[in-house]
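Enquirer: Quick one: sequence plus predicted model below, questions after.
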Amino acid sequence: MAKRAELTKARKAGRRMAGGRWKLEDAKARFSEMVRHAREDGPQRVSVRGQDAVVVMSVEEFERLAPKKPRAPFVEFMESLHLNGLDLRREADRGRDVEL
């Protein structure tokens, strides 16, 4: 019985390819495990038809790679476009002539 459990464990361990790579079917079936590996071991690659398709990574790793940039206020953004020569004024709206 113990030998059977070891064989099952070895078979499951073999599904995750070396270097944090997963086939899509295995990643779907063992998502919780893949997330745990992403948090503990680093980014995990998922392949579709043998080609890398996506990477699952921890939030900390993601935030390190893509730091949030403060957005400029709207007025500063518009001024940065340098639209000085463009006339953006609008004529007063007097309604339409309608025949009754």
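Expert: Here it is on my side, so go on.

Enquirer: all contacts plus neighbour counts: C-alpha atoms, from now on.
Expert: Fine.

Enquirer: Residue 55 reaches residue 38, doesn't it?
Expert: No. Here residue 55 does not reach residue 38: they are 9.2 Å apart, not a contact under C-alpha atoms under 8 Å.

Enquirer: list the residues that contact both of these two?
Expert: Both residue 55 and residue 38 are in contact with residue 44, where contact means C-alpha atoms under 8 Å, 6 or more residues apart in numbering.

Enquirer: more crowded one of the two?
Expert: Neighbours were counted for residue 55 and for residue 38 using other C-alpha atoms under 10 Å; residue 38 has more, 20 against 14.

Enquirer: Which residues are in contact with the more buried one?
Expert: 44, 56, 57, 58.

Enquirer: Regarding residue 55, what is its secondary structure?
Expert: When the structure is reduced to helix, strand and coil (DSSP: H, G, I helix; E, B strand; the rest coil), residue 55 reads as strand.

Enquirer: also this one, for the comparison:
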Amino acid sequence: MRSWPVQDAKARFSELLDACVSKGPQVVTRRGTETAVLVPIDEWRRLQAAARPSLKQLLLADSARTDMLVPPRRKARRRPVTELE
């Protein structure tokens, strides 16, 4: 990942965008501190799809989301019954 000072990122935004699309995520720094990352839209969508809600989000949600917390149950297998004589 290449690092871009904010002044360069502002002045050469088209170049920053082209580098992001062709080479992957690009970091923008402000006063030497990493501040933001520009990522291609396909990678952003992949990251959004893979994101799971935090425990805080689950607890504060209006509706229950138990489908994500409880694994699906398997069908019960019955044991064969033997006849008593």
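Expert: Looks like it arrived, so ask away. All values derive from a computational prediction rather than experimental measurement.

Enquirer: Could I get the TM-score for this pair?
Expert: A TM-score of 0.58 describes the superposed chains when it is computed by TM-score structural alignment, normalised by the length of structure 2; 55 aligned residues with a C-alpha RMSD of 2.1 Å.

Enquirer: what kind of secondary structure is the aligned residue in structure 1 for residue 49 of structure 2 in?
Expert: Using TM-score structural alignment as the criterion, residue 49 of structure 2 maps onto residue 67 of structure 1. For residue 67 of structure 1, the assignment made with three-state DSSP gives coil.

Enquirer: How much space separates residue 67 of structure 1 from residue 60 of structure 1?
Expert: Applying C-alpha to C-alpha, to the nearest Å, one obtains 10 Å for the distance of residue 67 of structure 1 from residue 60 of structure 1.

Enquirer: before we move on, what about residue 7 of structure 1?
Expert: Note on residue 7 of structure 1: its distance to residue 60 of structure 1, by C-alpha to C-alpha, is 35 Å.

Enquirer: roughly how far apart are residue 37 of structure 1 and residue 8 of structure 1?
Expert: Taken as C-alpha to C-alpha, the spacing of residue 37 of structure 1 relative to residue 8 of structure 1 amounts to 19 Å.

Enquirer: Residue 11 of structure 2 versus the counterpart of residue 55 of structure 1 in structure 2, what's the distance?
Expert: In structure 2, the residue equivalent to residue 55 of structure 1 is residue 37, according to TM-score structural alignment. Residue 37 of structure 2 sits at a distance of 17 Å from residue 11 of structure 2 (criterion: C-alpha to C-alpha).

Enquirer: just residue 20 of structure 2 next, same as before
Expert: Shown here: residue 20 of structure 2 relative to residue 11 of structure 2, a distance of 16 Å by C-alpha to C-alpha.
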